[in-house]
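Trainee: predicted model, plus sequence, below.
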Amino acid sequence: MAVVVVTGTGTEIGKTVTTAAVAAVARAGGRSVAVLKAAQTGVAPDEPGDAGEVARLAGVPATEVSRFPEPLAPATAALRAGMTPVEPEDVARAAEKLAVEHDLVLVEGAGGLLVRFGAHGGTLADAAGELGAPVLVVAAAGLGTLNTTALTAEALRARGLDQLGVVVGSWPERPGLAARCNLADLPTAAGAPLLGAVPAGAGSLAPGGFRAAAPGWLGPGLGGGWDAAAFTARFAAPPAGN
């Protein structure tokens, strides 16, 4: 897997921190890693973005293909700023260049899988198709996540794209009933394995602490030691009435 595309089932669900965790674990395993942010929106030219956060937490090189100032979908943000939009081909070319010199390239999307990049309707799914890369899905923990995860998985299958699995991007310290039940249900919704659960607030850790803890958040499929079955059993909710 020279290139892996990381998408979310929505915004603000822990995609960037999950990308950093995957990068940190791969780096600790002796692999050279680079991270590419397909399109950064909502930050000024001199402000740190998601790529900078990944670089800080994981200690790997990270860069952006394009950046737009308003916190909107990339296509809309580019249009409103009068800037050239990013296209799936741009993302694929940038990732391929990084893959020449790195064992693993993680391509982080903006928002969900089918958010439009440019005027022609290109998406992160199209970039993954150009690359022939598998896709890691980052999902929310609570109510509603089964639907958005299933829709993302269906879109991947419709495009012939491989899904590595699902990571819960922000696992709460005190999970409610829906989150606890979703651990067992997410693999069914996704049609793919549960590969990790990153704790809420993990991005606030110091880089050294983040890197040391990351292998405990991700399963063997992503190079870590997290046990999906044990984690699910730990939070299993008893049937109603028991």
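Mentor: Everything's here; your move.
Trainee: from here on, contacts and neighbour counts on C-alpha atoms
Mentor: Noted.
Trainee: quick one: the strands in the chain?
Mentor: Applying DSSP state E to the chain gives strands spanning 3-8, 33-37, 40-41, 62-64, 67-68, 104-112, 135-139, 163-171, 194-199.
Trainee: tell me the contacts of the closest residue to L194 other than its chain neighbours?
Mentor: Nearest residue to L194, sequence neighbours excluded (C-alpha to C-alpha, 6 or more residues apart in numbering): V166, at 4.9 Å. Neighbour list for V166: 136-139, 186-187, 190, 192-196 [criterion: C-alpha atoms under 8 Å, 6 or more residues apart in numbering].
Trainee: below is structure B, check it against A:
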Amino acid sequence: MSSCSNALVICGTDTDVGKTVVSALVVQGLGATYWKPVQSGLEGGGDSGRLQALLQLPAERLLPEAYRLQTPVSPHWAAELEGITIDPARLALPAVAGALVVETAGGLLVPLRRDWLQIDQLAAWGLPVLLVARSGLGTLNHTLLSVEALRQRSIPLLGLVLNGPLHPDNPATLAALAQAPVLAQLPPLEPLTASGLAAQWQAQDLGRTLTAAMGAAPNPH
């Protein structure tokens, strides 16, 4: 069954930085099970629906969300609009065969409820984080603040994935200032296809570097 040694969380520095695309990249590359615990906004089937449309996963590798919230706003507010309070006990990690990829909703400090931030849930899980960031303008501040928040809570950081047009300086600057490896730079893929993601996985040798980072991550369990 899945254990902390082959499970990871994919988080973003902000909304719409490409977490689901990177999640698809990693799920396909590792042959992992995918879980989006909290989904706010169900247009297009939510992120689980979009990932399934892209990868055509077998049913056992696509877990149902713990919470499916209609409104595309912060989870705490979406839940309140539906008369729901998100219970961290329902977010316990599932037992699966093989690797597990967990995709969060929005950025690290997004509230799941008014007294429980997403980063509090990350600390409770104790899983290492793969942080997805934009490649271009604005990424330095957002990414460094996110790295600082993770380290203040002793949450292991596997590395960074930069999503978007390749940038001539940001990868080196982030690697130096964040003291974390840039494991991949994912350019825009038009059209976005499973085969295109597989080609990027191979070309960037992400299987080797990510597996090595996961093996080196502290295991608190």
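Mentor: Looks like it came in fine. All of these numbers come straight from a predicted model, not from anything done at the bench.
Trainee: would you pull the TM-score for this pair?
Mentor: Here the TM-score for the pair of chains, by TM-score structural alignment, normalised by the length of structure 2, is 0.83; 203 aligned residues with a C-alpha RMSD of 2.1 Å.
Trainee: tell me the buried residues within the contacts of V166 of structure 1.
Mentor: Burial by neighbour count, judged by 16 or more other C-alpha atoms under 10 Å, picks out 136-139, 186-187, 190, 192-196 from those.
Trainee: in structure 2, which of the contacts of V166 of structure 1 still touch?
Mentor: Of the contacts of V166 of structure 1, the ones still in contact in structure 2 (both residues aligned by TM-score structural alignment, their matches' C-alpha atoms under 8 Å) are 136-139, 192-196.
Trainee: next up, the contacts around the residue of structure 2 most remote from its centre.
Mentor: Within structure 2, G83 marks the point farthest from the mean C-alpha position, 26.9 Å out by C-alpha atoms, centre = their mean. Contact partners of G83 of structure 2, counting by C-alpha under 8 Å, 6+ apart, are absent.
Trainee: same question, T149 of structure 1
Mentor: T149 of structure 1 touches 9, 137, 139, 186, 189-190, counting by C-alpha under 8 Å, 6+ apart.
Trainee: just checking, L194 of structure 1 touches L186?
Mentor: Yes: assessed by C-alpha atoms under 8 Å, L194 of structure 1 is found in contact with L186 at 7.0 Å.
Trainee: max-length helix in structure 2?
Mentor: For structure 2, the longest helix by residue count, based on DSSP state H, is helix 139-152.
Trainee: residue range for that helix in structure 1?
Mentor: Counting by TM-score structural alignment, helix 139-152 of structure 2 falls onto residues 145-158 of structure 1.
Trainee: how big's the offset between the matching stretch and structure 2?
Mentor: Compared with structure 2 after the fit, stretch 145-158 of structure 1 shows a mean deviation of 0.7 Å (mean C-alpha distance after the TM-score superposition for structure 1).
Trainee: as JSON lines, the contacts of V166 of structure 1 with distance to A78 of structure 1 would be great.
Mentor: Output for the contacts of V166 of structure 1, formatted as JSON lines (distance: C-alpha to C-alpha, whole Å):
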{"residue": "L136", "distance to A78 of structure 1": "26"}
{"residue": "V137", "distance to A78 of structure 1": "25"}
{"residue": "V138", "distance to A78 of structure 1": "25"}
{"residue": "A139", "distance to A78 of structure 1": "26"}
{"residue": "L186", "distance to A78 of structure 1": "34"}
{"residue": "P187", "distance to A78 of structure 1": "36"}
{"residue": "A190", "distance to A78 of structure 1": "32"}
{"residue": "A192", "distance to A78 of structure 1": "34"}
{"residue": "P193", "distance to A78 of structure 1": "36"}
{"residue": "L194", "distance to A78 of structure 1": "35"}
{"residue": "L195", "distance to A78 of structure 1": "34"}
{"residue": "G196", "distance to A78 of structure 1": "34"}
